[in-house]
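Visitor: Fold the stuff below for me.
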Amino acid sequence: MSRFSNFLRDVAIPDLPHDVRVDYVVAAASQVQKQARMLFVALLITTPFAVMITPESAGPFVKWVLPVAMALYCLTGIVQLRKDNQFATKPWRAEKFIIESWLSSLIGALICTVWTIAAFLSVEGTERLHFPVMLVMGSLATAYCVASIRAAAAMHLLIDIVPISALLIFTGSVLDIAAAVSLGLAGLFQWRMINVHHNQVVELLLLKRKSQTLALTDPLTGLLNRRALLDFAEALGGDAPSRLLLIDIDRFKTINDTHGHDMGDTVLQEVARLIDSHAGNNVSSARLGGEEFALLGTREDLPAGKAAQLLAEIREAAMPHGGQVTVSIGIAEGTLEDDRAWRTLYRVADDALYEAKRQGRDRFVHAGDLETAADPRRRSEDASPETPRNVA
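Guide: From the prediction side, this is the model:
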C-alpha cells in the first residue's frame, strides 16, 4: 500500500480499539451505503428547485453548469451504491468503500459550496439567504449520513459552513451576521452529536465483543468452551480429515481434596496454558468441563506426535501445588461435515481416552489402535458428547 493510500486510510478511519476495528469499519460502511442512497436522491430532487430560484443574471455557469455537475454527481453515486459489496464477508471492501466515500463527499462538498457562494453573490436583497440555508440543510443532512466516517462529516461541515458563514459576516448586514452565527452554532452542535454517536458505536461494539468472548470462553482458563469448540468444528468442516485430542488430568480430585479447590483452579490454569501453547493455525484449544480439555485441528496442523510432547511437558512442569501432574490423552481422526460426524469423532476419542486411563494413565492411546468393535463399554453412535464418562 502506498504512502498516499496509508494517509487516506488513516484520515478516513480513526484510531479504534484493535478488537473492534473490523466490526466498526464493516458497520460504518454498511450504514453509509444505506443512508447515502436516500441522500443522493434528496439532493437530486433539490437541484431543480435551486435552479428555479437562481436568476439568469447569475450567468450560465451558476445557472446551469454547477447544477448539472451536481445532478451527475448524484446519479453516479446512486448507481455506485447499488453494488452488493458483501462487507460482512469481505472487510477489506468496507475499508476501501469508506475511503472512496470520503473522497466522493469531498467532491460533493466543493460543488455545493462553489454553487452556493456564486449564487449568493449574484442575487440582491434577502432572497440570497435562500442559498446558504439550502446549503447548510444539505450539509447537516450529509454530515449525519456520513457520521460513521468522522473525517468526511467534519470536512462537510467545514467546507460547507465556514466559507458561507464568513461571507455572511463580512457583508455587514445584521441579518446576514445573525444567519452566520446560527449556521455556525448548528454546525458545532452537529459535530458534537457526531462525536457522541461515534463513541456510542465504539462502546456498543466493545460491549458486543466482550459478550461474545464471555459466551465462548471458559472464564477460569481463558480457553474456548465447549460451545465455541463446536463452532470451530463447524468452521473446519468439509471432507478434509481433522484430529481431536481429548486430554484429562489424572486423579485431579486428589489435588482438590488435598490442596483445596482454589489451588485446584490454579493447577487447571497452568495445564490450560501448556495445552494452549499447542494451539495456532487451524488448531484450537478448549476446556470441555471439569478437568477435561481438547485440542482440535486439521490433521496437518495437529500431528499425532503432539500428544507425546504434551504428556512430557505437563509431567515435567512445575505445578503450583508443588506436586507432579499427569494427563491421559485419547486421539481420533475423522471428517467434520456435520453434527453427526462431530459426535462420532468425539465418541471415538473418548473411547481412546478411557483406554488410556484403563492402561494406567499418563499416556496416550490412538483410536486406530483400539479394537472398538469388541469393546463392551463402547457407547452407541448417537451418544451425546455433552456428558463424558467419569475417567478421573
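
Visitor: going forward, measure contacts and count neighbours with C-alpha atoms only.
Guide: Noted.

Visitor: Count the neighbours of the closest residue to L296 other than its chain neighbours for me.
Guide: In space, and not counting its chain neighbours, L296 is closest to L244: 4.6 Å by C-alpha to C-alpha, 6 or more residues apart in numbering. The local packing of L244 (other C-alpha atoms under 10 Å) involves 29 other residues.

Visitor: same question, S57
Guide: When neighbours are counted by other C-alpha under 10 Å, S57 registers 11.

Visitor: ditto for L220
Guide: L220 has 12 neighbours, counted by other C-alpha under 10 Å.

Visitor: now the other sequence, so there's something to compare against:
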Amino acid sequence: MTSRRFLGALSGPDVPAHLREDFTLLTAEHMRGQARLLFVGFILSLPMVVYGASAGAGALVAYGLPLIILLLSATGLVLLSRPRAEGDFGDARRIIDTVWKLCLLTAAVGSIWCIASWASAPLETRIYYPAIMSIGGLVLGYCLMAERSVGMTVVVVTMGPTIAVLASTGMVMDLVLAIAMAIGVGFQLTMMVRHQRLLLSLVEERHRSAELARRDPLTGLANRRALIERFEAFAERSGAVRLMVVDIDRFKTINDRFGHDMGDRVLRTLATLLASHARGEICAARLGGEEFGLLGSAEALDPAIALQLLREIGCARMPHGETITVSIGVADAVVSSPEDWNPLYAQADRALYRAKNDGRNRVMTHQSGADPDRFQTEPQALRA
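Guide: Model (predicted):
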C-alpha cells in the first residue's frame, strides 16, 4: 500500500454535505456519553496515580499534575451535564469542541506526568509508567473515536511523546515497549476510521428511512406526513399559505374498466404533472387514493396554477388511452400554529367537494373570512 493510500485510509470517509448536520448530531451524542464516562474514570484512577508516584518525582509531578487532571475532568462533567438542545447543530458542535479541548489538555498533562515519572523512577520500575500511559491513551482514544480528528490528535498527543522517548534510550525493553505502543496506536487509528464508517452508515440509513417515510411509494411524491411537516415549517414563520387539493374525477371507473395496475399508472402520470409545479418552497404530495395536494406560501403558489393544472391535466393523454379531468379545491390562511392545518385542509376539502357537486372539472376557492359554505366558482369558460 502506498503512503498516499495509507493516509487516505486513515482520513476516513468523506461525509456528504446533506448528511453532515445529522452526522455531527450523532457524533456529539456519542461523544457526550463516552466523555462523561471517561472523566469519571480519570477521577477514580487519580488516587492510584498519586499513590504510585515515583519516589524521585517532585511535588508538581506527584500531586500537581494529577490535580490538574482532576480539575479538567470535573470541568468536563459540569459542562457536559448541562441540558442539551435536541437537534441543535450549533450545540452539537460546541459539545465536540469542548470534549476535544479538555481531552487534549488532559492528554498533554498525562504525557508530561508519564515522561517526568519515567525519568525520575529507578530503572527497575520506570517502565511501568509508559505502560500505564499506554493503557490510558488507548482507552482515551477508544472513547473519542466517534470524531476521527478528535480521537487521532488526542491519541498522538498522549502516546507520541512517550513512544519517542522510549525509542531513543537504546535499551531493548524500552524499544520493545515503544514498538508495542506504536502498534497499539496504529490499531486504534484504524478502528477510529472503521467506527466513523459505521456511524456514517447509520446516518445514511436513518436519512434513507426518513426519506422513505415521507415519500409516497407509488408516485414518488411527498406523502401526507411530509406535507403536514412542510405546513408546520410555514406555521413557524407565521405567514400566509395556500393549499390546493386535487382529486381525479370518476377514478373508480378507470380501475373498474382497465384494472388497478392501469389506475396506478394514471396516478403516476398525474403525479408527474403536479411535480412540475413543485418549485422552490411549493410541495406536491399524494394525500391518499386519487387525492393530491399542492402547498406553498400564498406568494409562491399563485391561484393561476390551479387553472393551469386543470388545462394541463385535461389535455394530457393518459396511459389508458383517454383523458381525465380533476376537481380542485383551494383555501388560503394565515397560519401560526401546527393546529391550523386541520381548518385549512377542511376548507380546501369542502371547496373540492363543492366542485364535485357542481359538475366536476373545475376549481373552487374557499372564501376566507366568509361563511364556510360560500365559495367562488371559476368562470364558465374554464369548464371542459
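
Visitor: TM-score, when you put one on top of the other?
Guide: For this chain pair, the superposition-based TM-score is 0.79 by TM-score structural alignment, normalised by the length of the second structure; 364 aligned residues with a C-alpha RMSD of 3.6 Å.

Visitor: ok, back up a step: the residue nearest to L296 of the first structure: what secondary structure?
Guide: Classification of L244 of the first structure by DSSP: H, G, I helix; E, B strand; the rest coil places it in strand.

Visitor: And the one 4 residues further on, by the same measure?
Guide: Per three-state DSSP, the secondary structure class of D248 of the first structure is strand.

Visitor: Repeat that for I169 of the first structure.
Guide: Classification of I169 of the first structure using three-state DSSP returns helix.

Visitor: In the second structure, what sits opposite it in the alignment?
Guide: Aligning on TM-score structural alignment places I169 of the first structure opposite A167 in the second structure.

Visitor: now its match: how far from K101 of the second structure?
Guide: Applying C-alpha to C-alpha, to the nearest Å, the value for A167 of the second structure to K101 of the second structure is 28 Å.

Visitor: Looking only at neighbour counts, state which of the two leads.
Guide: More crowded of A167 of the second structure and K101, by other C-alpha under 10 Å: A167, with 18 against 15.

Visitor: Confirm for me that that one is in contact with A178.
Guide: Yes: here A167 of the second structure reaches A178: they are 5.7 Å apart, a contact under C-alpha atoms under 8 Å.

Visitor: what about R5 of the second structure, how many neighbours?
Guide: A count of neighbours around R5 of the second structure, defined by other C-alpha under 10 Å, yields 10.

Visitor: and L270 of the second structure, that's in a strand?
Guide: No: secondary structure assignment (three-state DSSP) places L270 of the second structure in helix, not in a strand.

Visitor: Report the contact partners of it.
Guide: L270 of the second structure sits next to I313 when contact means C-alpha atoms under 8 Å, 6 or more residues apart in numbering.

Visitor: Spell out the secondary structure type for the counterpart of N199 of the first structure in the second structure.
Guide: Here N199 of the first structure is matched to R197 in the second structure, going by TM-score structural alignment. Put simply, R197 of the second structure is helix when judged by three-state DSSP.

Visitor: If you tally nearby residues, what's the number for R197 of the second structure?
Guide: Here the count is done by other C-alpha under 10 Å, and R197 of the second structure has 17 residues near it.

Visitor: who's in contact with it?
Guide: By C-alpha under 8 Å, 6+ apart, R197 of the second structure lies in contact with 12-13.

Visitor: Please report how far it lies from A348 of the second structure.
Guide: To A348 of the second structure, R197 of the second structure is 47 Å away according to C-alpha to C-alpha.
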